[in-house]
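1. Pasting a predicted model and its sequence here:
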Amino acid sequence: MLKNWLKIAFINYRKNWLSTIINVLGLSVGLCVFLLIFIHWQDEKSYEQWIPDRENIYFVENGNASFGMMSSSSYPEIFVLKENFPEIEDATILNDWGKQKLSFNGNSAYVPGTASVDSFFRFFRFEEIAGNFRNALSDKGKIALSMETARLLFGDDYLNAIGKSITNDSNDNKYVVTAIYRLPEGNTVFKPGFIYKNPYLEQSKDQWTSYSYNGFFKIRPGTDIRALENKLSRQMQVQDEIASKNGA
């Protein structure tokens, strides 16, 4: 019986060859699209799996009628709102600082860096190799190095780099090494060769509409995110109105 069914099926396919080709092509294209979407979804999902509290960490975006959506925040937006809304457990900001040339005793490393604040390591918990993350970015004269950068500057003695002074040849500033960290494995957008405190924080502490930073909130578990978004939006609308009245 199965043999007869197969014969009938092939006869029908031959009679309706155009429909058969269209059906096979449609099925093939649909399967390929599904596989591509699945692979892309898997790749997206694989990012930042190393962050312990990732389900409670939110990247802050802003939107208004003039600029649309912006993937940047202002300093007071992040830190004043953190103090005013108990749903926000912690906050941090960071900026990609591009590649900088660091040097120590004739050795140099041209590596990408990040400018941030002392809460950085509470969000992005790199593996601590040497030194201490607690006060690693407490002032503008301190710097944390990736293990790779430390090796380029200090060679095999890189674990003893804590407390030593290096120079940023890009701006002639000197920094004391406070910590050495291991970069996370796997898919991540966080691969800084060094991290130091953002040198422009004081100028922007009162600038509510100066959207210059990448901002992150750590939200307390159980928070109604939609309700919190609405409260934050209302607060930012108030600040926008104040800035407009002041001509900012």
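-> Received, thanks. Numbering: from 1, shown residues only.
2. only C-alpha atoms for contact and neighbour calcs from this point on.
-> Will do.
3. Next, find the distance separating the nearest residue to S116 once chain neighbours are set aside from F123.
-> Ranked by C-alpha to C-alpha, 6 or more residues apart in numbering and with sequence neighbours excluded, the top spatial neighbour of S116 is L94, at 4.3 Å. Taking C-alpha to C-alpha, to the nearest Å as the measure, L94 and F123 are separated by 11 Å.
4. How about A150?
-> With the distance defined as C-alpha to C-alpha, A150 ends up 22 Å from F123.
5. The two: which has the busier surroundings?
-> A150 (27 against 18; other C-alpha atoms under 10 Å).
6. Please identify the helix or strand for V177.
-> With the criterion set as DSSP states H and E, the secondary-structure element containing V177 is strand 173-182.
7. That strand packs against which elements?
-> Based on contacts counted as 3 or more C-alpha pairs under 8 Å, 6 or more residues apart in numbering; DSSP states H and E, the elements that strand 173-182 packs against are strand 127-131, strand 142-146, helix 147-154, strand 165-168.
8. Would you mind giving those as JSON lines with distance to E89 added?
-> Written out in JSON lines, the entries for these read as follows (distance: least, C-alpha to C-alpha, whole Å):
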{"stretch": "strand 127-131", "distance to E89": "22"}
{"stretch": "strand 142-146", "distance to E89": "24"}
{"stretch": "helix 147-154", "distance to E89": "30"}
{"stretch": "strand 165-168", "distance to E89": "34"}
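9. then this one, side by side with the first:
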Amino acid sequence: MILNWIKIFIYHLKQNKLFSFLNVLGLSIGIASVIFAILYWNDEQSYDAWNPNKENVFLVANQMSENTFWASSSAPIGAAIKEKCSEVASYCYLSGNYESDLIRFKNKKVQSSKIVLAQKNFFEFFPFEFIEGNQKSALPDENSISLSEDLALQLFGKETALGKEVLFQNKKLIVRGVYK
């Protein structure tokens, strides 16, 4: 019986070549579209997947025009929102864009393209795992810096980075933490 169905299928393919081609083409486009939609959805869902606090961390966006939104705000907005909305427990400012600059340690210069200037409570919102130091002591003042594991390895090699002084934008900063 199956052999008979295969013969009928081949017969119809030969008789209706254009129709068969269009059916296969439509099916292929449909399957490819579903695959791309799933890949896009997975990518969109993965941005904050690493953060256990993702349900409680929000970005304030400003509507500049009907179709234009900016993910940046003025400094007083955090305190104002916390005052007006009892649901807001805390807020954290950080520079909106990654900066790219040199970080110097003695004679070593390392170009880093993912530098974020942030408040001292940054690691409460984004709980990176620390290799050296901890979240609470990572940014105690404006003369502190926390480095990624890769950047610390480039600057200090196998030595401990904690307590060392680096130069960033002609400002001396003390390394208070190294995170993964």
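-> Received it, and whenever you're ready, just let me know what you need. Bear in mind that the values here come from a model prediction, so they are computed numbers and not experimental data.
10. Would you report the TM-score computed for these chains?
-> Between these two chains, after superposing, the TM-score reads 0.86 (TM-score structural alignment, normalised by the length of structure 2); 178 aligned residues with a C-alpha RMSD of 2.1 Å.
11. quick check: angle from the strand holding V177 of structure 1 to strand 127-131?
-> In this structure, strand 173-182 of structure 1 runs at an angle of 130 degrees to strand 127-131, with axes from the mean of the first three to the mean of the last three C-alpha atoms, to 10 degrees as the basis.
12. And strand 173-182 of structure 1, what's buried?
-> Neighbour-count burial for strand 173-182 of structure 1, with 16 or more other C-alpha atoms under 10 Å as criterion, is recorded at 174-182.
13. Could you do stretch 149-159 of structure 1 as well?
-> Neighbour-count burial for stretch 149-159 of structure 1, with 16+ other C-alpha under 10 Å as criterion, is recorded at 149-154, 158-159.
14. wouldn't the residue nearest to S116 of structure 1 be in contact with G113 here?
-> No: counting by C-alpha atoms under 8 Å, L94 of structure 1 sits too far from G113 to count as a contact (10.3 Å).
15. neighbour-wise, which of those two wins?
-> Neighbours were counted for L94 of structure 1 and for G113 using other C-alpha under 10 Å; G113 has more, 23 against 20.
16. Can you tell me the element that one falls in?
-> Assigned by DSSP H and E, G113 of structure 1 belongs to strand 107-116.
17. next SSE after that strand?
-> Using DSSP H and E, the helix or strand that follows strand 107-116 of structure 1 in sequence is helix 120-123.
18. which residues of structure 2 does that following helix align to?
-> Following TM-score structural alignment, the partner segment of helix 120-123 of structure 1 in structure 2 covers residues 122-125.
19. Superpose on structure 1 and give me the mean offset of that stretch.
-> Once the two structures are superposed, the average separation between stretch 122-125 of structure 2 and the matching residues of structure 1 is 0.6 Å (mean C-alpha distance after the TM-score superposition for structure 1).
20. Any idea which residue is closest to the centre of structure 2?
-> Within structure 2, one residue has its C-alpha closest to the average C-alpha position: by C-alpha atoms, centre = their mean, that is Y47, at 5.4 Å.
21. Quick check: the gap between that residue and L18 of structure 2.
-> From Y47 of structure 2 over to L18 of structure 2 the distance is 44 Å, taken as C-alpha to C-alpha.
22. same check, this time on S95 of structure 2
-> In terms of C-alpha to C-alpha, S95 of structure 2 sits 58 Å off from L18 of structure 2.
23. now do S73 of structure 2
-> In terms of C-alpha to C-alpha, S73 of structure 2 sits 58 Å off from L18 of structure 2.
24. which strand of structure 1 spans the most residues?
-> Ranked by residue count and defined by DSSP state E, the top strand of structure 1 is strand 88-104.
25. In structure 2, what stretch matches the top helix by length along structure 1?
-> Of all the segments of type helix in structure 1, defined by DSSP state H, the longest one is helix 17-45. Counterpart in structure 2 of helix 17-45 of structure 1, with TM-score structural alignment as the criterion, is residues 17-45.
26. Check which residues of the matching stretch are buried.
-> Residues of stretch 17-45 of structure 2 include none that count as buried (16+ other C-alpha under 10 Å).
27. mean per-residue distance, that stretch to structure 1?
-> Following the fit onto structure 1, the mean deviation recorded for stretch 17-45 of structure 2 is 1.4 Å by mean C-alpha distance after the TM-score superposition for structure 1.
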